[in-house]
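Asker: Mind folding the following:
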Amino acid sequence: MQSMYMHTKMELRLLSRDIIGLFFVFIMPALCFYFFGKLFETQHAEDMQYFNQYIPGMIGIVLFTAGFFIVGLQAVIDREKGVYKRLIGTPVRSVLILQAMVIKGMLAVVVGSLEIILIGRLGLNAPIELNVAQFVLSMLLAASAFISVGFIVARFFHRFHSAMAIGFVTLYPMLFLSGATIPIDSLPSSLKTVSLFIPLRYAVHLLQNGWAGKLFTSSSTWDAVVLGAILVLGIILGRNFYKWDRA
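Answerer: This next block holds a predicted model:
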């Protein structure tokens, strides 16, 4: 337990110095949320139920950025610096590093999600009407899946610049084609087809169902299957990645 605490403390210290991760998890989603919220507020002020879809959607962006930029990018940086190779032959257990990274990612998700909710309530005067239990369950599955995406990124990209480039390339489709900022129904038919291949689409829809108390309905089944498959893949690759003899 003491080792777990020390490794988690170290990861949180690294997070406090991670300008890129802090920006993409706590600043960029908050600014986008406030901007699009104000834009909607001036155009459709009478339909405040929009926020019951929009808030969980933007929380989905937090999940993606936390998994990619805080977990995945940090793992790539550590490998590029040779951190894992230096751990070969030491008594440090790889599973402790893996667990500390997961805890760091989950804490970032919780803080980022609370930030979005507070901005919605205090900054945009949005109604906060959610099923807390179902939303927490949906967020646990979605957050776990996207933290595992970080390990998938770390498994296939060995250099910071290549991983960062992929992050920028995937960020905009995740932002605009997942239903997080623009409802899927508002997209042209061609982009609706493209959105089927955007993993965040399924997380956003699951979060929206959890928020509305519709988590245990048939409309959530495919979302859970897709996210579950991503989670399993991430666990397999993460276990392989955090073996010092393969770092």
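
Asker: Only C-alpha atoms from now on, for both contacts and neighbour counts.
Answerer: Will do.

Asker: Quick check: the gap between the most far-flung residue of the chain relative to its centre and residue 30.
Answerer: In the chain, residue 89 marks the outermost C-alpha relative to the chain mean, sitting 33.2 Å out by C-alpha atoms, centre = their mean. Note on residue 89: its distance to residue 30, by C-alpha to C-alpha, to the nearest Å, is 43 Å.

Asker: now residue 187
Answerer: Distance of residue 187 to residue 30, computed by C-alpha to C-alpha: 23 Å.

Asker: Just give me the neighbour total for the nearest residue to residue 220 once chain neighbours are set aside.
Answerer: The shortest distance from residue 220 to any non-neighbouring residue, by C-alpha to C-alpha, 6 or more residues apart in numbering, is to residue 206 (5.9 Å). As a burial measure, residue 206 scores 32 neighbours (other C-alpha atoms under 10 Å).

Asker: name the helices or strands packed onto the helix or strand encompassing residue 151?
Answerer: Here residue 151 sits within helix 132-156, counting by DSSP states H and E. Counting contacts by 3 or more C-alpha pairs under 8 Å, 6 or more residues apart in numbering; DSSP states H and E, helix 132-156 packs against helix 51-65, helix 73-80, helix 94-118, helix 199-212, helix 221-241.

Asker: and with 10 Å instead?
Answerer: For helix 132-156, the packing partners by 3 or more C-alpha pairs under 10 Å, 6 or more residues apart in numbering; DSSP states H and E come out as helix 51-65, helix 73-80, helix 94-118, helix 160-176, helix 199-212, helix 221-241.

Asker: one step back: let me know the secondary structure of the residue farthest from the centre of the chain.
Answerer: With DSSP: H, G, I helix; E, B strand; the rest coil as the basis, residue 89 sits in coil.

Asker: how far away is it from residue 155?
Answerer: Residue 89 is 21 Å from residue 155, by C-alpha to C-alpha.

Asker: Equivalent analysis for residue 75, please.
Answerer: 9 Å.

Asker: Equivalent analysis for residue 20, please.
Answerer: 20 Å.

Asker: Of these two, give the one with the bigger neighbour count.
Answerer: residue 155 (20 against 13).

Asker: My guess is that one contacts residue 242. True?
Answerer: Yes. With contact defined as C-alpha atoms under 10 Å, residue 155 reaches residue 242; the gap is 9.5 Å.

Asker: Can you work out which residues contact both of those two?
Answerer: Common contacts of residue 155 and residue 242 (C-alpha atoms under 10 Å, 6 or more residues apart in numbering): residue 75.

Asker: most centrally placed residue in the protein?
Answerer: residue 63 (1.7 Å).

Asker: got the contact list for it?
Answerer: By C-alpha under 10 Å, 6+ apart, the contact set of residue 63 is 25, 105-106, 108-110, 112-113, 139-140, 142-147, 200, 203-204.

Asker: Let's see this one next, to set against the first:
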Amino acid sequence: MKAFTALTATELRLLVRDPASMFFMTAFPLMLLVLKHGEAGAVPGYIAMIVAIGGMGALPGVVASYRERKVLKRLAITPISPVMLLGAQLVAQVLLGLAGSVVLVGVSIAGFGVDPPRNVPLLAAAFLLCSVMTCSLGFVIAAVVRNARGASLIGMLVMFPMIFLAGAAVPRRALPESLRRIGDFLPLTPGVDALGNGWSGAVGVFPIVILAGIIVAGTAAAAALFRWE
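Answerer: Below is the predicted model:
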């Protein structure tokens, strides 16, 4: 447990030192919040955007770089297994996403007078599931795309359209009907819905179940496709 904690702390420090990750997971959502004048309904979507940026935008390139530089292969003969490193990266992404989300929520409430979330436990569960779901998709991308640059590019190409079509960056009601239909089938959409339910206090089991199913499917696919070298 000590080794895993130390490894997670190291992964988190590396993420914090990455200017792109810090900007898009902290400053960028705050900029959008200011542009929206603190619109309450936008906050859950921005939280989903934060975790999508980490899980699908940043994680694939990091994991692919470890494999490309033979880090995972070398770890296979040490007490710190490659699985432990990948787990530490997952936890680090969730923690950084949580930090960005807490700042976003704090600014929205204190700075713009947005009402606090009505169901904090549901919001927390939705956040955790949405974070792990995006990371599971990130691991799939890293499993399929062998090099770091390609994995980062594919991750961004998957993530950016998804945050718009799933209602994370802009409300889905503002999109044309054809684009809303596409959004119905995107894995980030139930994440946005679950976070919105937690914020508003609405009870919605279906998005939670869908997120859990995607996590199981994504993890299974990543495990089947991933190669350590």
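
Asker: Which neighbours do residue 75 and residue 155 of the first structure have in common?
Answerer: Here residue 75 of the first structure and residue 155 have 241, 242 as joint contacts, going by C-alpha under 10 Å, 6+ apart.

Asker: Can you give me the distance of residue 73 of the second structure to residue 63 of the second structure?
Answerer: Distance of residue 73 of the second structure to residue 63 of the second structure, computed by C-alpha to C-alpha: 12 Å.

Asker: who has more neighbours, the two?
Answerer: Taking other C-alpha under 10 Å, residue 73 of the second structure and residue 63 do not tie; residue 63 has more neighbours (25 against 17).

Asker: Aligned counterpart of that one in the first structure, please.
Answerer: Aligned by TM-score structural alignment, residue 63 of the second structure pairs with residue 75 of the first structure.

Asker: Find the nearest non-adjacent residue to that match, please.
Answerer: That would be residue 154: by C-alpha to C-alpha, 6+ apart, it lies 5.8 Å from residue 75 of the first structure.

Asker: Contacts only, for the residue mapped onto the one you found from the second structure.
Answerer: Under the alignment by TM-score structural alignment, residue 154 of the first structure pairs with residue 142 in the second structure. For residue 142 of the second structure, the contact set (C-alpha under 10 Å, 6+ apart) comprises 56, 59-65, 67, 136, 148, 150-152, 154-155, 222, 225-227.

Asker: how near is residue 142 of the second structure to residue 52 of the second structure?
Answerer: The value you get for residue 142 of the second structure to residue 52 of the second structure, if C-alpha to C-alpha is used, is 15 Å.

Asker: do the same with residue 34 of the second structure
Answerer: Noted for residue 34 of the second structure: a distance of 20 Å to residue 52 of the second structure, by C-alpha to C-alpha.

Asker: Between the two, which is the more surrounded one?
Answerer: Between residue 34 of the second structure and residue 52, counting by other C-alpha under 10 Å, residue 52 is the more crowded of the two (33 against 15).

Asker: Pull the contacting residues for the closest residue to residue 67 of the second structure other than its chain neighbours.
Answerer: Residue nearest to residue 67 of the second structure in three dimensions, not counting chain neighbours: residue 229, with 5.5 Å by C-alpha to C-alpha, 6+ apart. Counting by C-alpha under 10 Å, 6+ apart, residue 229 of the second structure touches 64, 66, 67, 68, 69, 70, 71, 72, 73, 74, 146.

Asker: now do 8 Å
Answerer: Residue 229 of the second structure makes contact with 67, 68, 70, 72, 73, according to C-alpha atoms under 8 Å, 6 or more residues apart in numbering.

Asker: The first structure: which residue goes with the last one?
Answerer: Counting by TM-score structural alignment, residue 73 of the second structure corresponds to residue 85 in the first structure.

Asker: Of residue 187 and residue 30 of the first structure, which one has the most company?
Answerer: More crowded of residue 187 of the first structure and residue 30, by other C-alpha under 10 Å: residue 30, with 23 against 15.

Asker: Look up the closest residue to the residue mapped onto residue 86 of the second structure from the first structure, ignoring the ones flanking it.
Answerer: Under the alignment (TM-score structural alignment), residue 86 of the second structure pairs with residue 98 in the first structure. Excluding its sequence neighbours, the residue lying closest to residue 98 of the first structure (C-alpha to C-alpha, 6+ apart) is residue 242, at 6.8 Å.

Asker: same question, residue 205 of the first structure
Answerer: Nearest non-adjacent residue to residue 205 of the first structure (C-alpha to C-alpha, 6+ apart): residue 223, at 7.1 Å.

Asker: count of neighbours near that neighbour?
Answerer: 21.

Asker: same deal with residue 118 of the first structure?
Answerer: By other C-alpha under 10 Å, the residues close to residue 118 of the first structure number 15.

Asker: Name all residues that make contact with the corresponding residue of the second structure for it.
Answerer: Under the alignment (TM-score structural alignment), residue 118 of the first structure maps onto residue 106 of the second structure. By C-alpha under 8 Å, 6+ apart, residue 106 of the second structure lies in contact with nothing.

Asker: Not counting its neighbours along the chain, what's nearest residue 51 of the first structure?
Answerer: Leaving aside its sequence neighbours, residue 51 of the first structure sits nearest to residue 126 (C-alpha to C-alpha, 6+ apart; 6.3 Å).

Asker: Helix or strand: which one has the one you found?
Answerer: With DSSP H and E as the criterion, residue 126 of the first structure is inside neither a helix nor a strand.

Asker: So it sits against residue 120, correct?
Answerer: Yes. Counting by C-alpha atoms under 8 Å, residue 126 of the first structure does reach residue 120; the two are 5.3 Å apart.

Asker: where do the contact lists of these two overlap?
Answerer: Common neighbours of residue 126 of the first structure and residue 120 (C-alpha under 8 Å, 6+ apart) are residue 51.
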